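Asks: have a look at this fold, sequence not included:
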């Protein structure tokens, strides 16, 4: 399902290997796509434009919130679920996005990993009208979503990075009262922004060096800093939190932590997108595929974390008592690792008048090779894993990454495959040890 298929929608659950990985028997029910529903149509429909997808949205919302530890730095921006059909009543026009028509989402992502902690629809699409919601400003969306994320969470200051469409002096003061620092660009016509720091010139003159800056600190709120920095044009910033201000540091922090939502959209729309490969007549089915893309994108991060977790050893942790292995375990491990020796095979061949060592295919490379992974040859073999003249050749160089760790084929064979006794069934192959050919000259080809 994670393969980016662009030809046709049905290949995402194809049963044959035509550029896709077979994924079960779901393809037998392709004709039942017309009966794809997510909610009962009988209950009264509240004023919710996405009432057909509400159970899916609520489930994903709770899973996204509980599936990841909250970071110290957030990135707040708007995302988009592409939708060009006019039947979609949530469709908006966003000229700054690669796909300009779609459903607008307010997204709060991890600035380091681009993990989406919360996605919220525009208030006009919301399913509840029990309390008044300020839908006129982007600042209200920032406060509303940050309150939900940090509800019942440990106290402590966090940083949220926003762009100039949301930032304002009033928002910075309100977030500071909520123990949230803010960093972002700002429009110069915002109320309360220092007019002395505003640069009126549209482009940088030759007399001013690129990278020049000026800043001012608020007297009533010493944590609040305003600055402008010269690129080709002047860029104005507003930040709270730093006790020592170096404007290049502020600018580098903004460039470093701001793009998480855009990275999330790139991963979802360019690498894993099911939504963009097919057009549905029902608009809510297309939106469902967009939410499914978000779930698949998050699953890729969980897979990466799981692989990293498997590499942790007890020696990594502090004050952990490492259990002493039994004598049988020590003996078995010593026989498996310490007793094996990696030897270079003394077999020579004459090629074009030059004498060289004969190379043979590596057993681990033969198991792990594929369309994109090459198989290598080597002159080294494991003496203990060999049987008389049938040698077990294994590469001595770290050419592959197995279990998120760079290892040699010799290490993979003994540590992960248990000297050939625990080869994963997913590889679908078996090892054959063949006797070496006769020593002599290589036949011309």
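Replies: On my side now, so go ahead. As the structure is a prediction and not an experimental result, all values here were calculated from the model. Numbers count the residues shown, from 1 in each chain.
Asks: going forward, measure contacts between C-alpha atoms and count neighbours the same way
Replies: Fine.
Asks: so what's the closest residue to residue 224 other than its chain neighbours up against?
Replies: Excluding its sequence neighbours, the residue lying closest to residue 224 (C-alpha to C-alpha, 6 or more residues apart in numbering) is residue 240, at 4.3 Å. Residues in contact with residue 240 (C-alpha atoms under 8 Å, 6 or more residues apart in numbering) are 172, 176, 181, 182, 183, 223, 224, 225.
Asks: the one helix or strand the last one maps to - contacts with which helices or strands?
Replies: Of the helices and strands defined by DSSP states H and E, residue 225 is found in strand 224-230. Here strand 224-230 touches strand 213-217, strand 234-240, going by 3 or more C-alpha pairs under 8 Å, 6 or more residues apart in numbering; DSSP states H and E.
Asks: and those strands, which is most packed in?
Replies: Stretch with highest mean neighbour count among these: strand 234-240 (a mean of 23; mean count of other C-alpha atoms under 10 Å).
Asks: now whichever helix or strand comes after that one: buried residues?
Replies: Moving toward the C-terminus from strand 234-240, the next helix or strand (DSSP H and E) is helix 247-257. Using 16 or more other C-alpha atoms under 10 Å as the test for burial, helix 247-257 gives 247, 250, 251, 254, 257.
Asks: and if you look at stretch 95-106?
Replies: Buried-residue list, stretch 95-106, by 16+ other C-alpha under 10 Å: 100, 101, 102, 103, 104, 105, 106.
Asks: show residues contacting that stretch.
Replies: Against stretch 95-106 from outside (C-alpha under 8 Å, 6+ apart): 76-84, 90-94, 119-122, 141.
Asks: alright, now check it against this:
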């Protein structure tokens, strides 16, 4: 049909109303009891193959979560995340290139598995399991794969994950929650203030760094860096040598 003629046969609102109820899937399919994303699973599988075929996994891989905006009440995987720009939508785990942000693999979060009929391990959707599951799919285990670095945030980072990835010849670097198991409690820091010459001074001062090396696994290092708030990190491939980091300061020029 030529462009600009569709409106002669059907109004736009009528078209969207029909599309909201039109479907081409069999609701009695056995997959409906095992996979909440079964209706779009064929499309997702094609995208996974296409993404992997178009990009070679780089040395540094970023793993995080994202939200696909959707407020539809027909979406069974809709979740609310107050920390995202789009609060409502479908949560996905994303493995992307840390330099170009190219998405190499994603996994749809299908919600609490106890609502489905097929039993699965309790930690199937935990942060550690999500990282390992997607790294195994993106980079299948081989005899001597090249070393890579996986960067995560505090929801995924843990000592257990760092050791698991080392067996896969992958380093791990990321922020970490201070209540994580086996994390070095000696470097956990809270921000405090004390009065010096009638001025409030932050303790410890900004720029303070604390490091702790794991005795059993020397490659694993816990770190604390004091910015405006303490930042706790864990790494299994970072250097402990002192260095200099440049901080860029942007000046705004106003024309009067």
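Replies: Done, it's in. Here the structure is a predicted model, which is why all the values come from computation and not from measurement.
Asks: in CSV: the helices and strands packed on strand 224-230 of structure 1, plus distance to residue 61 of structure 1.
Replies: Shown next, in CSV, are those (distance: least, C-alpha to C-alpha, whole Å):
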stretch, distance to residue 61 of structure 1
strand 213-217, 39
strand 234-240, 29
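Asks: picking up where we left off before, against structure 2, where does the strand holding residue 225 of structure 1 fall?
Replies: Aligned by TM-score structural alignment, strand 224-230 of structure 1 falls on residues 220-226 of structure 2.
Asks: now the closest residue to residue 243 of structure 1 other than its chain neighbours: how far from residue 194 of structure 1?
Replies: Distances taken as C-alpha to C-alpha, 6+ apart place residue 223 nearest to residue 243 of structure 1, at 6.6 Å, with adjacent residues excluded. Look at residue 223 of structure 1 and residue 194 of structure 1: by C-alpha to C-alpha, to the nearest Å, they are 14 Å apart.
Asks: for the residue minimising distance to the centre of structure 2, which residues are in contact?
Replies: Nearest to the mean C-alpha position of structure 2, by C-alpha atoms, centre = their mean, lies residue 64 at 1.1 Å. Residue 64 of structure 2 is in contact with 93, 94, 95, 152, 153, counting by C-alpha under 8 Å, 6+ apart.
Asks: measure it to residue 142 of structure 2 for me?
Replies: From residue 64 of structure 2 over to residue 142 of structure 2 (counting by C-alpha to C-alpha), the distance is 24 Å.
Asks: one step back: which ones among the buried residues of stretch 95-106 of structure 1 map onto strands?
Replies: Using DSSP state E, 101, 102, 103, 104, 105, 106 are the members of the buried residues of stretch 95-106 of structure 1 that sit in strands.
Asks: which parts of structure 2 are strands?
Replies: 60-69, 78-80, 88-97, 103-108, 148-152, 170-175, 192-196, 199-203, 209-213, 221-226, 230-235.
Asks: pull out the buried members of the contacts of residue 64 of structure 2.
Replies: Buried members of the contacts of residue 64 of structure 2, scored by 16+ other C-alpha under 10 Å, are 93, 94, 95, 152, 153.
Asks: any idea how far residue 400 of structure 1 is from residue 407 of structure 1?
Replies: From residue 407 of structure 1 to residue 400 of structure 1 the distance is 6 Å (C-alpha to C-alpha).
Asks: so where in structure 2 does the one helix or strand residue 301 of structure 1 maps to end up aligned?
Replies: If you go by DSSP H and E, residue 301 of structure 1 is part of helix 283-310. Alignment of helix 283-310 of structure 1 against structure 2: no match, by TM-score structural alignment.
Asks: what range does the helix or strand following that helix cover in structure 2?
Replies: With elements assigned by DSSP H and E, the helix or strand that comes after helix 283-310 of structure 1 is helix 327-333. Against structure 2, there is no aligned range for helix 327-333 of structure 1 (TM-score structural alignment).
Asks: if anything else comes up later, I'll come back, but that's it for now.
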